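Asks: The following block contains a protein sequence and its predicted model.
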Amino acid sequence: MMSSQSKSAQWAQPESTHPQTGLKVFNTLTNSKAGVPFVPREGNRVSWYGCGPTVYDASHMGHAFNYVSSDIVRRIMEDYLGYDLTMVMNITDIDDKIILRTRHRHLLAQYRAKADALTEQLVADASAALYAYANESFGDLVAARIGSQVASDRDWRAFVAAVDEGRDKAFVASSEKAVMQFDAASAAFRAVGAACLSLADGERSRAAAEALVDGAKDVLAPWLDAQFKESVTDQRLFRDLAAYWEQDFMADMDALNVRRPHVLTRVTEFVDEIVRFVQRIIDNGYAYEAGGSVYFDVEAYDGENGHVYGKLSPQSKDSARLLAEGEGSLAAKNADKHNDRDFALWKNSRPGEPSWPSPWGPGRPGWHIECSVMASEILGQHIDVHTGGVDLKFPHHDNEMAQSEACFDNHQWVNYFLHTGHQHIEGRKMSKSLKNFVTIKDALKLYSARQLRTLFLLTRWSEPLNFSDKTMEEAVSIERTLTSFFANVAALLRDSRRGQQEADAGRQTNGPELELLAALGDAQDQVHCALLDSFDTSSAMRAIQDIVARTTAYLQRGRGTIDPQPVEAVAQYVTKIMRAFGMADDSAARAIGWGSGGGDGGQGAVGREATLLPVATALSDFRDGVRELALAGGDKKALLALCDRLRDQVLPELGIVIDDHGDGRALVKVADPEEIRRARELHEAKEAATRLKKLKEAQLAEEKRRATLEKSKVPPQDMFRSPMCDLYSAWDERGVPTKDKAGEDLSKNSARRLAKEYDAQKKLHDKYLQSLAQS
C-alpha cells in the first residue's frame, strides 16, 4: 500500500509490511541527492519499465552507458539483493526520425538507381541541393557574412572563407548541428567540383554519377524529400528500417552482455491500445482534438485535482526549445492548438507518413504516449521503477507521467525514476552533431565488453561519465588486474594442492591467514553498504580492488607457504560480485573467474580435439625445433630463443600465458586469446606512440638547432637594420636603434630591451664565429 498522496508535487514514500533490504536509491522525483528507501509496492516483486531506443541508426556509447548501467542496477537487484523483477522495455519503431530517415534513404536510392550516367542535370541538382541545404541550415550566418543567400559556387566559397574553414567560434556556437551541417555541405561542394572536372574531361560514366550522388547524399536527401516525400506510401518501408536497426541494437546489447527484458514491446503493436488510452484522457477532460490531432491540455491538467505538471524538471517546463524537440521535426503548426505547452498525443498523418485509423482521422501516436500505454498495459496503473537517460527527463518523462496520471486519475504513476547520467567524450558531452560520437561496434573493436563495463562500474550510474583514453586506460588496467588475479589464484591453488594433501591437512591457520580473512570480511561489509547506497559500484569496486591487492600480496609469500582456503574464499567472493555486476558468466556456484571454468561444453571428443589439437601442434613444433638444434649442436642462446618464442608468440595466440618466476619455475595461466591480443596491440601502440613522440621531439630539437644556427649567422650590428629597417630611423655605433620610424627617441624601456637583444645576439654570433675558427 502507499501513504496518502497530498495534492502537490510532494513524492509519497511507498509503504509495505514486507521485510526490506535497506536499499536506498537516488530518485529524481524527490529532487534530492540523498537516497530514499526503496520499497516495492507488492512484497518482493518489482515492476520496472525502461525507455528503449528509437531505432533509426547505429547504437552509440551513450546507449551503452545507459543500458549497461541499467543492467548493472538490475543485476544487483536480482542477483545480489534478491528482488523478483518484471522488466519491460519498449522499441520506438515509429517516430519523426524514423520517417525522415526512411524517406531520405528510399528517395536517394531511387535517384541513385536512375543516375546511369554523369550529366549536367545531375550536377545542377546537386548544386541546387547544396544551396538549399546551406541556406536552410545556417541562412542567418550566410547573410551576416556574405550579405545574401548561397546561390552560386562563388557564394559558397565566400561563406567558407568567412567562417575560416569551419573554425569560426561564432559559427560553431550558433547551433549544435552547425559543424555537422557544414561538413555535409562541404562534402557536397567537393563532389560537385569533382563532377564538373569529370564533365570537362568527357567522363560521363555511371561510376562518376554515383560518386557525385554519394558525395552529395547528405544535401540531396532533404532536397529530394522536400519535392517527393508524398510519393513514399508503402508503410512497410518504415517498418523495415526500424526492424533492421532494432536487430542491430539487440545484437549490440548481447555483445555488451546486457540481459534481455522480460517483455519487449513495439509501438506499432500497441496502436489500438494507444487510441483507447488517448480517448480516456479526452473523456477525463485533459485533452482535446484539433485538426485531426489530439493534444494534451497542460493548463487544464496542471493544478486540477492535485495534478502537477513538470515534476521531474519544473525549471524546464516552459522551455520553447525542449517543447519543440519533444514534438519532433515533423510537427505541424496548428492554429487550433490551445497553448504552446500542449503536446501531441495523436498526430494527424500527412502525405508521406505512416498512418492508422482513429476516431480523429488517420494518424499516428505521439512520442510520449507510447511509453505510458505500453508500460501500463503490461505493468498496470502503478509502476515501481522507471529508467532512462537524464536527457529524457523533460519533456518525455514529465509528459509520460502527466498523461498517465490524467488517464488513471492518480498522483504517482511511478514511484522511483532512475535517470542515468550524461556521457562525455574526452570531456565534452557526446553529440552526433559535433562529431563527438563513438558507435558501440567501434568501441568494441578497441575494448572488450568487460572492459567497457568496468569503466561504467567506476562511475555511479546517475552521474556523468567521461569516455576517454585516460579513463579507459584505468578501466583496462583494473580489468586486467582482476583477470590476472583469477588466473594466478586458479594456477597457484592447483599447484599448491597437487600432491600436497597431507601438507595441506596439517597446515594451521595463523596470523597472515586470519588477517586475510578479516580483510575479506571488511571488504564484504564495504561492498554491501556501497550497493545499498543507491548501487554505488564505484565504492564497491574500490573495496574489491583493495581485497584483491591484499590477497595478491599474500600470494607473494610463495607457493609452499600459502593456505589455499582463505585465498579461495576471497576469489569466490570476488567472482560472486563480478557475476552480480554482469562481468562474469552465470556459471557454477563455486567457480572462480570470468568463465564457466570447466567441461567441454557438451562437445565430447570433437570439442576436446578442437581445444587440445592447436596446443599439441604448437608443442610438437617446439619439440621439432629443439631436436633440430640438439642434432645440429646448437648453442644455449638459440635454445632459449625457441623457448621465448613459444612463451611470447605461440602460446598466447592459443590463450595460454606462461609467467616466469624468480625461483626458476613458471606459472601457467589460461586466458582469452582475444584479450591477450588486445593487450599486446595496446602495448605495441603505446610503444609506437612513445617512439613517435621521441621522433617528434628530436625533429623539433633539430629544427630549433637549425633556426638557432641561422640566427647566429647574423652579425649583431645588422640585426635591427634588415629586414626591419623601416621600423627605425637612427642607430648608435653598435647598430642598436635610437629613434623610431618617425624620428622620435625610443623610450627607455624599448632602448633597454633592444640593447639586451643586441647583447644576446652578439654572444650567439661570437659562438658561431668560434665554431668556424675551430672547424
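Replies: On my side now, so go ahead. Residues are numbered from 1 along each chain as shown.
Asks: When you work out contacts or count neighbours from here on, use the C-alpha atoms and nothing else.
Replies: Fine.
Asks: Now do the contacts for residue 583.
Replies: With contacts defined as CA atoms under 8 Å, 6 or more residues apart in numbering, residue 583 is in contact with 450, 453, 454, 594.
Asks: In terms of helices and strands, where is residue 701?
Replies: Here residue 701 sits within helix 673-712, counting by DSSP states H and E.
Asks: can I assume residue 288 sits in a helix?
Replies: No. Residue 288: not assigned to a helix; according to DSSP: H, G, I helix; E, B strand; the rest coil it is strand.
Asks: Quick check: which helices or strands does the helix holding residue 701 pack against?
Replies: Applying 3 or more CA pairs under 8 Å, 6 or more residues apart in numbering; DSSP states H and E, we find helix 673-712 packed against helix 748-774.
Asks: coming back round to it: most surrounded residue in the contacts of residue 583?
Replies: If you count neighbours using other CA atoms under 10 Å, the busiest of the contacts of residue 583 is residue 454, which has 25 neighbours.
Asks: so that one touches residue 475, yeah?
Replies: Yes. Residue 454 lies in contact with residue 475 (CA atoms under 8 Å); the separation is 5.5 Å.
Asks: I'd say residue 413 and residue 403 touch.
Replies: No. The pair residue 413 and residue 403 does not pass the contact test of CA under 8 Å, sitting 9.8 Å apart.
Asks: the more surrounded of those two?
Replies: The neighbour comparison of residue 413 against residue 403 (other CA under 10 Å) goes to residue 403, with 27 against 24.
Asks: Who are the contact partners of that one?
Replies: By CA under 8 Å, 6+ apart, the neighbours of residue 403 are 281, 296, 369, 372.
Asks: does the last one belong to a helix or a strand, and which?
Replies: Secondary structure assignment for residue 372, by DSSP H and E: helix 367-379.
Asks: Pull the residues that contact that helix.
Replies: The contact list for helix 367-379, computed with CA under 8 Å, 6+ apart, reads 47-49, 51, 88, 90, 95, 265, 267, 270, 273-274, 277, 326-327, 344-345, 382-383, 396-397, 399-401, 403-404.
Asks: got another, please set it beside the one above:
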Amino acid sequence: MYEIKLYNTLTRKIEEFKPVSPGFVKMYVCGPTVYDYNHIGHGRVYVVYDALKRYFALRGYHVIHVMNITDIDDKIINRANREKRDWREVAETYTRDYLESLRKLNVKVDLHPRVTEHIKEIIEFIQTLIDKGYAYIAPSGSVYFEVDKYPEYGELSGRTNKELWSQEKEFISEKKKPYDFALWKAWKPGEPYWEAPWGRGRPGWHIECSVMSSRYLGKQFDIHGGGTDLIFPHHENERAQSEAAFGVKPWVKYWVHTGMVMMGSEKMSKSLGNIIPLREAFKEWGPETLRLWYLTSHYRRPLVFTEESIKQTQKYYERLVSVTNTIKKLSREAVGLHRMNDEDLKILDKLLEIRSRFHEALSNDFNTPQALAVISEFMTLVFKEIQYNPKYMLVLTAYKLLREFNIVLGVLDKYLAETPEELETLLDNVINIVVDIRRELRERKLYDLADRIRAELGKHGIILMDRGKETTWMRRK
C-alpha cells in the first residue's frame, strides 16, 4: 500500500506523513465565526478535511477531528448592535446554520469547542505568555504578543519583510510594534466582557485556536487545517504564540491549507458580496452534488464556481448512483462458479488495478480529482463488462470497491445501507411509498390494481388495514 504524503505549507514540500503518535491522526481545522449564514466557500473547507479524515480512517488510522466555533468576535458584536439583538442570540442562530450545513454535507466532526466555554483556559494561556516574557499588558488593559521575541515569525506565510506584518492598525498607538497582535482586547462600554488579572475584556481571535487545539489534541499534534486566507496572520500568529508557550517545535507537524472558492477571478467572500449561501445551494443542486463538486479540484488549488461545473458533477453523481443500483441488482442475480475463465480474470485484474490507482491518487497529496477519474473508469467497466457478465466474484469485488470509494466520497450512504437498522428504515420508506400509491389508486377507483398490491405485499408478510380512506400497515410476525 502506498505511503500517505501531504504538502506541508511550512516546509513547502510534499512530505511522507508520520504522525506524532503511531496509528493516530490528531487534526484541528479552523471553524466558522458565527455571524452570518454559511456559503459554499465555507463548505469546501468542511468537506475537504472530512474526506481527508475518512481516507486516514480507511487506511487504518484512528482520527481525532476538532473544529472550533468562534462565538464571540467583533463581527458578531457589530451584527448584534446593528440588528439590536443580543450577541449570544446572533451566535446561536448561525451556529445552528453551520451544524445543519455539516449534517447535509455528511461531515462528521468529533468535537466542536466554543470560545466562550474556554475563557478560563485562554486567560491561563495568556498569563503563561506574560510570565515567559512573550506578551505585555498595554495601559488600556489589552494584552499583546511581542512578535520580535519569536525569531521564526513569518516562516509559515513566507512574509520575511517586517513591513508586511502590520496588523490591527486601529491599536498601533498602544503597541510596541505595529505587527504585535492582540491576545486580549480591553473592554469597551456596551461590549460583553470577562474578568482577567489584567482587566475586563475578551479574547483576541488568534489565541482561541491555540488554546482549544492544544487542550484537546495536546502540545504537539499532526495536522492544522484551514483556508489559504488564514495563513497570515491567523496561523502565523497561532504558531508563534503556541511554540512560545509550549517550548515545542514544531507545534504542528503538517500545515495543510485549502484553496479558495472563486467567482471568476475573485475570491468568494461576504465582504465582496459575491457569495452563494449553502442553504440555497442545497435547494438548487443537492448536498451530495455539492460534496462531490468540492472534490473535483485538488484541495490546494482554487475551485472556480460555474453552473456548468456543478451540472457536470450532478451528472457524475447520477451515474454513480446508477452504477450503485446496478451492482446491488447484480449481487442478487450473480452466478457462483467453481472456475473463472480468462476473460473473467482480466476483468478481476482491472478491478484490482483500479483500487490500486485509487489509493495511489489519494496517497499522493490527496489528489481527489485523479481519484474521481479512476472511479469513472470503474463505472465504465461495470456498465460495459460486468453488467453483462455477472459472475459472483466480479460483482462482489466491484461492490467492495464501491463501498471503499464511498468511505471517502460520503455520497452513497443511503444507497449502500447494510446494517439491520438502515435496511429496516429503507424498507419502511419503500412500503410507505407503495401504500401512498395504492391510496391514490383507490381514490381513482382502480380497485383491481389496489387489491393486487395488497395481495402481493401480503405474500411478503406486509399486512394492509384499510379504514375509510386511510391505510395502515404492519408486518406479520
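Replies: Looks like it arrived, so ask away. Values in this document were obtained by computation on a predicted structure and should not be read as measured data.
Asks: Go through the contacts of residue 403 of the first structure and give me the one with the most neighbours.
Replies: Highest neighbour count within the contacts of residue 403 of the first structure: residue 296, with 28 neighbours (other CA under 10 Å).
Asks: Which residue of the second structure sits opposite that residue in the alignment?
Replies: Superposed on the second structure with TM-score structural alignment, residue 296 of the first structure falls opposite residue 145.
Asks: Can you give me the neighbour number for the residue lying closest to its match once chain neighbours are set aside?
Replies: Nearest residue to residue 145 of the second structure, sequence neighbours excluded (CA to CA, 6 or more residues apart in numbering): residue 135, at 4.4 Å. Residue 135 of the second structure is flanked by 24 other residues according to other CA under 10 Å.
Asks: on that earlier part again, would you mind giving the contacts of residue 403 of the first structure as TSV with distance to residue 110 of the first structure added?
Replies: TSV is the format used below for the contacts of residue 403 of the first structure (distance: CA to CA, whole Å):
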residue	distance to residue 110 of the first structure
281	42
296	39
369	34
372	38
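Asks: Of those residues, which pair is most distant in space?
Replies: Within the contacts of residue 403 of the first structure, 296 and 372 form the most distant pair, 13.3 Å apart (CA to CA).
Asks: burial count for residue 306 of the second structure?
Replies: 11.
Asks: residues in contact with it?
Replies: Contacts for residue 306 of the second structure (CA under 8 Å, 6+ apart) come out as residue 263.
Asks: that older thread, present the contacts of residue 583 of the first structure as a markdown table; the columns should include secondary structure and distance to residue 612 of the first structure.
Replies: Shown next, in a markdown table, are those (DSSP: H, G, I helix; E, B strand; the rest coil; distance: CA to CA, whole Å):
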| residue | secondary structure | distance to residue 612 of the first structure |
| --- | --- | --- |
| 450 | helix | 26 |
| 453 | helix | 31 |
| 454 | helix | 31 |
| 594 | coil | 21 |
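Asks: What ranges does the second structure have for its helices?
Replies: For the second structure, the helices defined by DSSP state H cover 40-58, 74-83, 87-104, 119-131, 205-217, 236-246, 278-285, 287-294, 307-333, 342-363, 368-384, 392-409, 420-443, 447-459.
Asks: Could you say which one of those comes nearest to residue 195 of the second structure?
Replies: Proximity to residue 195 of the second structure (CA to CA) singles out helix 119-131 among these, at 9.2 Å.
Asks: Average separation of the closest one from the aligned part of the first structure, please.
Replies: In the superposition with the first structure, the average deviation recorded for helix 119-131 of the second structure is 1.3 Å (mean CA distance after the TM-score superposition for the first structure).
Asks: circling back: can you name the element that comes right after the helix holding residue 701 of the first structure?
Replies: strand 728-731.
Asks: In the second structure, point out the residues matching that following strand.
Replies: Alignment of strand 728-731 of the first structure against the second structure: no match, by TM-score structural alignment.
Asks: Okay, buried residues for that strand please.
Replies: 728, 729, 730 (16 or more other CA atoms under 10 Å).
Asks: residues in contact with the residue nearest to residue 447 of the second structure when sequence neighbours are not counted?
Replies: Counting by CA to CA, 6+ apart, residue 447 of the second structure lies nearest to residue 441, which is 6.9 Å off, once chain neighbours are set aside. Residues in contact with residue 441 of the second structure, defined by CA under 8 Å, 6+ apart, are 447, 449, 450.
Asks: how near is residue 441 of the second structure to residue 263 of the second structure?
Replies: Look at residue 441 of the second structure and residue 263 of the second structure: by CA to CA, to the nearest Å, they are 49 Å apart.
Asks: count of residues packed around the counterpart of residue 409 of the second structure in the first structure?
Replies: Under the alignment (TM-score structural alignment), residue 409 of the second structure pairs with residue 581 in the first structure. Residues lying near residue 581 of the first structure (other CA under 10 Å) number 23.
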